[in-house]
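Engineer: Take a look and give me a structure for this.
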Amino acid sequence: MTAPLEHLDLAGPLKQVRKALPHDSAEKHVRGTAEYIDDMVEPVGTLHVVPGWAKDAVRGSLQSVGLEDVKSAPGVVEVLTVADIRGINDCSSAFGDDPVLAEEEILFHGQVVFAVVGETREAARKAALKAKIEVTPSTPILTPDDAMDADTTVMPDYQFRRGSPETGMPASEEVLSGTMYIGGQEHFYLEGQIAMALPQEDGGMLVYSSTQHPTEIQHTVAKVLGVPDAAVTAEVRRMGGGFGGKESQANQWAALAALAAQKTGRACKMRLDRDDDMIMTGKRHDFKVEWKVGHDGTGKIRAVDIQFLARCGYSADLSLGVNDRTMFHADSSYFYPDALIRSRRLRTDTCSNTAFRGFGGPQGMLAAERMIDAIAIQTGRDPLEIRKLNFYDAEHNLTPYGMPVEEHELMLDLVEKLEKSSDYWTRREEVARFNSQNAVLKKGLALTPVKFGISFTLKQLNQAGALVHLYTDGSIHLNHGGTEMGQGLNQKVAQVVAEEFGVTLDKVRITATNTSKVPNTAPTAASSGTDLNAMAARKAAREIKERLITYIREQYQCGPEAIHFGDNKVLVGGEAFPLAAIAKQAFAARIQLSHAGFYATPGITWDRDSVTGRPFFYFAYGGACSEVTIDTMTGEMSVDRVDILHDVGHSLNPAIDLGQIEGGFVQGMGWLTTEELVWDEKGHLRTHAPSTYKIPTASDVPEDFRVDLYESDGNPQATVYRSKAVGEPPVMLANSVFCAVNDAVASLNPGEVPALDAPATPEAIMKAVQDMRRRKGTQ
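Structural biologist: Got it, this is the predicted structure:
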């Protein structure tokens, strides 16, 4: 019988967890020996698959698809169309509205119409250009405003309501309102979308996919091929980045590779060109936000009415969950007595937007910070004062969706520690002095909080499995349902298993995620990869260990207190045995040395239809203080200094967590300052390559960048070793950069709220600067 999980953290000093150990693939990454799908040795006769699409069409009916020249091109083996799909022409995650190949109409610029299967990738790419596709165009719906005018949605509207904002708003001393546009973001993973499919006997298929959701790849491929799920195996060793872009959107490319393999009987690989990848795959959702906030005259919020208008694209994809999470985080860290939080999920004739690190939370939180900044500017108070004034506290600790904020005191303590360590108030005076002495350059300063809910809000996804084998030489095989995309998940899970068995990490063999080993897995997303998979692996290891303890007690006639696992040995009384020796004895005694562990997050009770229950297991917290300088003549901006304090509970691996915090912040900074997606009036994505889309580089990382972990008492919830998730929350630390830019622009005309949209590119900053000067000139 396994001991209760709440007692597992109490047995002796820790040797492997809570240690700053290197990523398991770090050395391989540096040496270039970490194997990705395009590095794998291709089976003899491997074919290459390339998508074909109507490069000039945006939205319209397919009139004809001329493929004769494509089929006769050198090196072409097959050309796949919708007629080749034996199963269902759908690669959606849930709603059945994502065709693998276009049938009767083009839904967005970049939709795949056919696929070329060639002896070489180059031959297939050249052949794909020879297609003659005729489309009868229709006027595309491209923006949230277009979609609102046309009243097109991908799913019904949704809302949270608390109290009576209809009476709370007019009863407020002051009411502010505004509109804000929040841009999307391209995932720009280093390894693009790729899959390789190998036919197996009896109609089976082995698919290597760069995906965050192997089970969904298995299900999608089976659905498209018209075979049972059990006939398909999906495997993932590692991804070169995912960030949510490979949670659902890897499906189509795996399905096409498998379809080609089924048709030809040969191994087939599909690797998207970077331009095609950016044009064809979804992004972070962009929003038009309409907000209104009432306060008591001192800045304490009385009522909020906020509507999120999301560009979802041509299909639903993951827009239900993404937009729900935007609403869940529209409170940021603030208590709203009366609140109406609404969402419209708008259908547009653009690529189907999808998951992106933060999963809608960053957009909701940024909108909340805009309201706080507006109140501060209008009242003439410092934004940090307004933030702290509205924090959740013991008396006001219920979110608009009804979940209590159980660690509200942690948020205030963390922010006050950061306020002190960043020397916020002294620097605030220095910023004011600098701005008074400089007409062109202006500085801004902002300290913003993060409160991010951890769990999938779709209850069924909060589960994980793991398979652990102990071999008779003392080595351990570890497999779990999570996927490694550079975030260090495998390393953390291995540390947990090593700790449980009392062995060094070199004894634990991390193996590729495989649907034939751990079935029916959830995606590695929602920052819950470690929470779920490490706990499942720990339960598996503990079960094996308990069997060994039971055997040792019987064999050596001792109590459990005399048995200790550590340093690759088992101490029984005063005698030490190598773990391998005990494993051999147990095998000889016919003791099972393998176990499939399973874990389901407790306490998740959210019911979407009734808008009741608990959507999150706990909250992760953080704070960031950013200082920026803008040039009011050019719109250029530099981030001068960043101070971060972030809560990870008791960190399983501080080195990996610090790396995640730094990387998440910089990625969020890119979203809010440089990464601008531009579609033209025809619906063509113009920013579809590194030459036109600007992600942060090493030179954009703040030169003065101070990151610390909050000294926590540990997660009050029973997570593995009382740790907290760290994947997504750091992205929202970058809100401090945007708010600092807003602060700098606001200094041009005190009392006026800048019309600054995200991302705050030089063009957006100049637009806001000019608007502030125009308003100042008319006052």
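Engineer: Please make it C-alpha for all contacts and neighbour counts, starting now.
Structural biologist: Will do.
Engineer: Can you name the residues that contact residue 393?
Structural biologist: Residue 393 sits next to 408, 409 when contact means Cα atoms under 8 Å, 6 or more residues apart in numbering.
Engineer: Make sure it is indeed in a helix.
Structural biologist: No - Residue 393 is assigned coil when assessed by DSSP: H, G, I helix; E, B strand; the rest coil, not a helix.
Engineer: roughly how far is the longest helix seen in the chain from the heart of the chain?
Structural biologist: Looking across the chain with DSSP state H, the single longest helix is helix 529-556. Offset of helix 529-556 from its chain centre (Cα atoms, centre = their mean, to the nearest Å): 31 Å.
Engineer: do the same with stretch 646-664
Structural biologist: For stretch 646-664, the distance to the chain centre is 16 Å (Cα atoms, centre = their mean).
Engineer: separation between residue 145 and residue 308?
Structural biologist: Separation of residue 145 from residue 308 (Cα to Cα, to the nearest Å): 12 Å.
Engineer: That should have said residue 722, apologies.
Structural biologist: Using Cα to Cα, we find residue 722 at a distance of 35 Å from residue 308.
Engineer: likewise residue 751?
Structural biologist: The value you get for residue 751 to residue 308, if Cα to Cα is used, is 26 Å.
Engineer: returning to that earlier point: settle it for me: which of residue 722 and residue 308 has more neighbours?
Structural biologist: More crowded of residue 722 and residue 308, by other Cα atoms under 10 Å: residue 308, with 27 against 20.
Engineer: this one next, for a side-by-side:
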Amino acid sequence: MRKLVQPNSSNQASVQQGVGQSLQHESARKHVTGSAEYIDDMPTSPQLLHVATGQSARAHARIVSLDLSEVQTAAGVVDVITQQDIPGQIDVGPVYGGDPLLAGDTVVYAGQPIFAVAATSIEAAKRAVCLAKVEYQALPAVLTIDDAIAADSFVLPPHQHLQGDPEQAIDSAPFQTEGEIYVRGQEHFYLEGQISQASATEDGGIHVISSTQHPTEIQKLVSEVLGLGLHEVVAEVRRMGGGFGGKESQAAPLACIASLFAIRQRRPVRYRMPRQDDMVQTGKRHDFKNNWRAGFDSDGRLHGVSMTLAGKCGCSPDLSEGIVDRAMFHASNAYSFNAARIVGLRCKTNTVSNTAFRGFGGPKGMMAAETLMDDIARTVKKDPLDVRLINLYQPGQDETPYGQVVEQHVLPELMRTLEQSSDYRQRRNTINAFNNANRYVKKGLAMTPVQFGISFTAKHLNQAGALLHIYTDGTMLISHGGTEMGQGLNTKIQQIVASAFDVPVAMVKVSSTRTDKVPNTSPTAASSGTDLNGMAALNACNKIKRELSKFAATHFNIEEYELKYHNGQVTAGEQVMNFNEFVQLAYLNRTSLSANGFYKTPKIHYDKNTGQGQPFFYFANGAAVSEVTIDTLTGEYKVNRVDVLQDVGKSLNPAIDMGQIEGGFVQGMGWLTTEELLWDKQGSVISDSPANYKIPTAFDTPEQFNVALYRRENTANTIHQSKAVGEPPLMLGISVWAALRDAISSTSNYRLSPQLDTPATPERVYWALQQCAQYNQQHQEAS
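Structural biologist: Coordinates of the predicted model:
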């Protein structure tokens, strides 16, 4: 067990608690004891109303008639609304239109909200919505990626990255291969479901407390739906019980409906989605169908690749433009394609509009690259690790298909280090011997890398603000535009501010995120929460420090640079005093002790028309080695051992970073092994509860799980030379899928790279084993 430093107020503790130290999460004790207050824990009053929505039973249909008379008279019901009761804007799409708050004459997916009920209890609201009488006229429904492509059904036009002449490079290469993989989506399954609470203010405004990653979007959409100015809406977030991207755009409809009822009834309103409603009504990670054609030589080195990535966007654009773009950006993962054509398709289907999920579209693109690496290795009869190593971005082959040059060549050294520390080569030999000696049980081993670009691909989102107050006792309150969803952002902000003045972390508090404190915030997403908000907080610290230096220079007759902060004290020339005493003195001399900070990411640019640019400030890197054992008679398997080495730059908080890596890996492993999103032929979600959707449990974690930080300072000018750690570890879970495929391939003596769509459930593993058995039989008959 890792021992973490406990916060306390002694000056001697400050050095141990600053940036770079393993300080526990600021709400850890509250989480464990149950005292952390989430929205549904907030005190209720007799005036509080609860919301439920009536949902479409059809994937695509016209509403012929809607009878809500029994709903309106049901016990406990206070108010019922339909689309015509919305006073302002109807559409709540985050970027493009297509997401009406409530359906009008037509429904476009099963589960779409048609009307909403406010009642005195959630039970009364849920009972009431069942009393609606809805008559539909069925319309043709597009339900799959293949259907969408055949019908030319897309939410947005295709996009392309082009590097060199890929077709010529492929055709002239000594070897060619082509392949396809279907990668299913993923349910967010946060511990705290979607929820918002709204209260009308005395001046005609609205105060919304929301479980959201994007408070400013809540503020904007609530104002538009109600027809209010942005200054009349305050959105607030204290904490979320998990987000993973599912609360970036999907939280807005709940906030809007709760606010609408609150204004209509002048009563507080809480809208908490029951788990099943959440799983039906809110978007998920996109399904992707990826196919490619590639040319390579006998060493396994790529000459060129042509790839198409088709994402299942659902019924509206939502964030799919950026998600499919991100899949395209990461379709090469860590490898130089040399010449490439990457095409992204945004398929429109009559299913719930899919949305952001940890890694955005990156994991889906990477799956194409990693499948290709394995296929090449089987063709040239090499260990897949050697094929991966030879194709890594490195000096001389460092330009991506979108024109950005990889400047930090971290992975070649990182992977060699992990190869040694995990004893990869010896274990490969041991596994080969085991597989030769065992007929029905096989082992697999794989190392896969991750190179993940850090920055929002929408340039304007790469900005952040912060507001810092220092009070006369020396304590500090920092507000910033990021949101805390359990990832430790507020803890790192505390450490950044405390380190700026070299005081104990206990002297710094982070307030809830509010749009009336820090305006125009970007979503806490794209692994940029600490990068952006940490730099904004530091900027605010530096502004106050400049004011304090000017005061000290005048008051103590010293140069400004002579003011020093150390271990809770301040040195001004020959004067030494406690930090709080110095602050009090500065206040008495009318020195400003408050400042707003701001940061915008430099250097980034991307031309959508040419598909070229530098969309990322830097890359976070990592690699994982996974070992699995499969039962060839049933397809069942277990993960025996995982070794992870993650590039985090100069870690701000190693303990929190380790937790993010471990959690991200397991979530990625779940996406690729147990978590199966399924729809029926009518377009309704089948996997709509914990009973039929299986996230990993403690029993699914690797028997041996070794995680280490690759401590190499970031050469980009980030906050204290750290690197983002939120999303990149998720894609390390690809190594488990690759190890399963390796074990299956061993049954063909590694001659066949079997088709293994995801998630690689025991059933799919069994079917892949049957492919190998058929391959063996055909070759035996041929010989």
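Engineer: what's the TM between chain one and chain two?
Structural biologist: Here the TM-score for the pair of chains, by TM-score structural alignment, normalised by the length of structure 1, is 0.97; 765 aligned residues with a Cα RMSD of 1.1 Å.
Engineer: Just give me the mean distance for the longest helix of structure 1 relative to structure 2.
Structural biologist: Superposed on structure 2, helix 529-556 of structure 1 shows a mean distance to its aligned partners of 0.7 Å (mean Cα distance after the TM-score superposition for structure 1).
Engineer: tell me which residues of that helix are tucked away?
Structural biologist: 529-545, 547-549, 551-553 (16 or more other Cα atoms under 10 Å).
Engineer: Contact partners for residue 604 of structure 2?
Structural biologist: Applying Cα under 8 Å, 6+ apart to residue 604 of structure 2 gives the contacts 459, 613, 614, 615, 616, 617.
Engineer: Correction: the previous question concerned residue 426 of structure 2.
Structural biologist: Here residue 426 of structure 2 is in contact with no residue (Cα under 8 Å, 6+ apart).
Engineer: after the one helix or strand it maps to, next one along is what?
Structural biologist: Following DSSP states H and E, one finds residue 426 of structure 2 within helix 424-437. Later in the chain than helix 424-437 of structure 2, the nearest helix or strand by DSSP H and E is strand 441-454.
Engineer: The helix or strand that comes right after that next one vs structure 1, average offset?
Structural biologist: Note on strand 441-454 of structure 2: by DSSP H and E, the next helix or strand toward the C-terminus is strand 463-470. Compared with structure 1 after the fit, strand 463-470 of structure 2 shows a mean deviation of 0.2 Å (mean Cα distance after the TM-score superposition for structure 1).
Engineer: And for residue 106 of structure 2, the neighbour number?
Structural biologist: 17.
Engineer: List the contacts of the nearest residue in space to it that is not next to it in sequence.
Structural biologist: In space, and not counting its chain neighbours, residue 106 of structure 2 is closest to residue 62: 4.4 Å by Cα to Cα, 6 or more residues apart in numbering. Residues near residue 62 of structure 2 by Cα under 8 Å, 6+ apart: 105, 106, 107, 136, 137, 138, 139.
Engineer: Quick one: buried ones out of these?
Structural biologist: 106, 107, 136.
Engineer: Residue 440 of structure 2: which of these is nearest?
Structural biologist: residue 107 (50.7 Å; Cα to Cα).
Engineer: quick one: contacts for that closest one?
Structural biologist: Applying Cα under 8 Å, 6+ apart, we find residue 107 of structure 2 in contact with 56, 58, 59, 60, 61, 62, 63, 114.
Engineer: picking up where we left off before, looking at the buried ones among the contacts of residue 62 of structure 2, which are in helices?
Structural biologist: Among these, no member is found in helices (DSSP H).
Engineer: Looking at these, spot the one nearest residue 422 of structure 2.
Structural biologist: Once Cα to Cα is applied, the member of these that ends up nearest residue 422 of structure 2 is residue 107, at 53.2 Å.
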